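S.K.: below are the sequence and a predicted model for it; my questions follow.
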Amino acid sequence: MAKKMFKRGALIGAATAVTIGFAAAPASAANVGVELPYDRGEMRFIDDGDRFTVCDTRADGHGVTGYLRALNHLTGKIVTLKSWDDGGDSGCDGGNFDVRGNTAHDMVLCWNGGGACVVSRVFKENE
């Protein structure tokens, strides 16, 4: 009986933690980031000013390329809106791009030495 009550309590506790996490997410959802494995690079979206940065964080002779994508609501296809490259120089590259309205966006970051790219979570301007 005690084991059964403990399991129920643990399940309720886990469900509560997930609910609190979802409830708290919109407050911190404005800025989004994605990182490549092995510290090869990172891409960030800073909501204040709609600024994107792409950073090559490993001096391995290969740069990184970051892509901003959006869902086209008319065709249902994902389209690339902008891309930025970084590598071979100090600092990060990037720029501004107006992320508008209720359109679903994501970021894709690729290491130019091959391998799989990484994709951020989906985000919208009005989160």
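M.R.: Done, it's in. Numbering: from 1, shown residues only.

S.K.: drop to CA atoms for contacts and neighbour counts, all remaining ones
M.R.: Noted.

S.K.: how far does stretch 109-124 stretch from start to finish?
M.R.: 18 Å (Cα to Cα, to the nearest Å).

S.K.: and stretch 70-83, by the same measure?
M.R.: Termini of stretch 70-83 sit 12 Å apart (Cα to Cα).

S.K.: and the helix or strand hosting Met107, what does it pack against?
M.R.: Assigned by DSSP states H and E, Met107 belongs to strand 105-111. Packing partners of strand 105-111 (3 or more Cα pairs under 8 Å, 6 or more residues apart in numbering; DSSP states H and E): strand 32-35, strand 41-46, strand 64-71, strand 118-119.

S.K.: what about versus this one:
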Amino acid sequence: MTRALSRIAAAGTATAALLIATATPALADSDITLANHRGYMTYIDSVDVFKICDENPDGHGVHGLVHEWGAGTRLHIDDGGDAGCDKAGYNIGSASYRMAFWWDGGESVLYSKNFSE
């Protein structure tokens, strides 16, 4: 009986360790990118930074918003007219957030899925 209980405990421990090992990488991989042929906006979860890049020097820039449901816009970031990309930090909490990204030249707004910490 003791031997059977030891086997069950060992199997339970191994199963728990396997579930933790396989779940951890999926949780860490939560960066989000919205992109079109004009540029992109990325949320880098590990450092709570938003990066936006205008990739088409056509006289128009790109804009992005971080919107918190029920509270409104928390961050506006844009890029265009200068070299390189722009970045801004915003501490994402447990509320539900969504990114919006668009090009000033008149294309549709792109929206991310909802996300939180």
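M.R.: Received the coordinates, thanks. Not measured: the values here are computed from a predicted model.

S.K.: just to revisit the earlier point, how big's the offset between the strand holding Met107 of the first structure and the second structure?
M.R.: Averaged over the aligned pairs, strand 105-111 of the first structure sits 0.6 Å from the second structure after superposition, using mean Cα distance after the TM-score superposition for the first structure.

S.K.: that older thread, let me have the helices and strands packed on strand 105-111 of the first structure in TSV, adding mean neighbour count as columns.
M.R.: Below are these laid out as TSV (neighbours: other Cα atoms under 10 Å):
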stretch	mean neighbour count
strand 32-35	20
strand 41-46	23
strand 64-71	22
strand 118-119	17
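
S.K.: all helices of the first structure, in order?
M.R.: 2-28 (DSSP state H).

S.K.: number of nearby residues for Gly80 of the second structure?
M.R.: Gly80 of the second structure has 23 neighbouring residues, counting by other Cα atoms under 10 Å.

S.K.: was I right about Lys51 of the second structure contacting Tyr90?
M.R.: No. Counting by Cα atoms under 8 Å, Lys51 of the second structure stays clear of Tyr90, with 11.1 Å between them.
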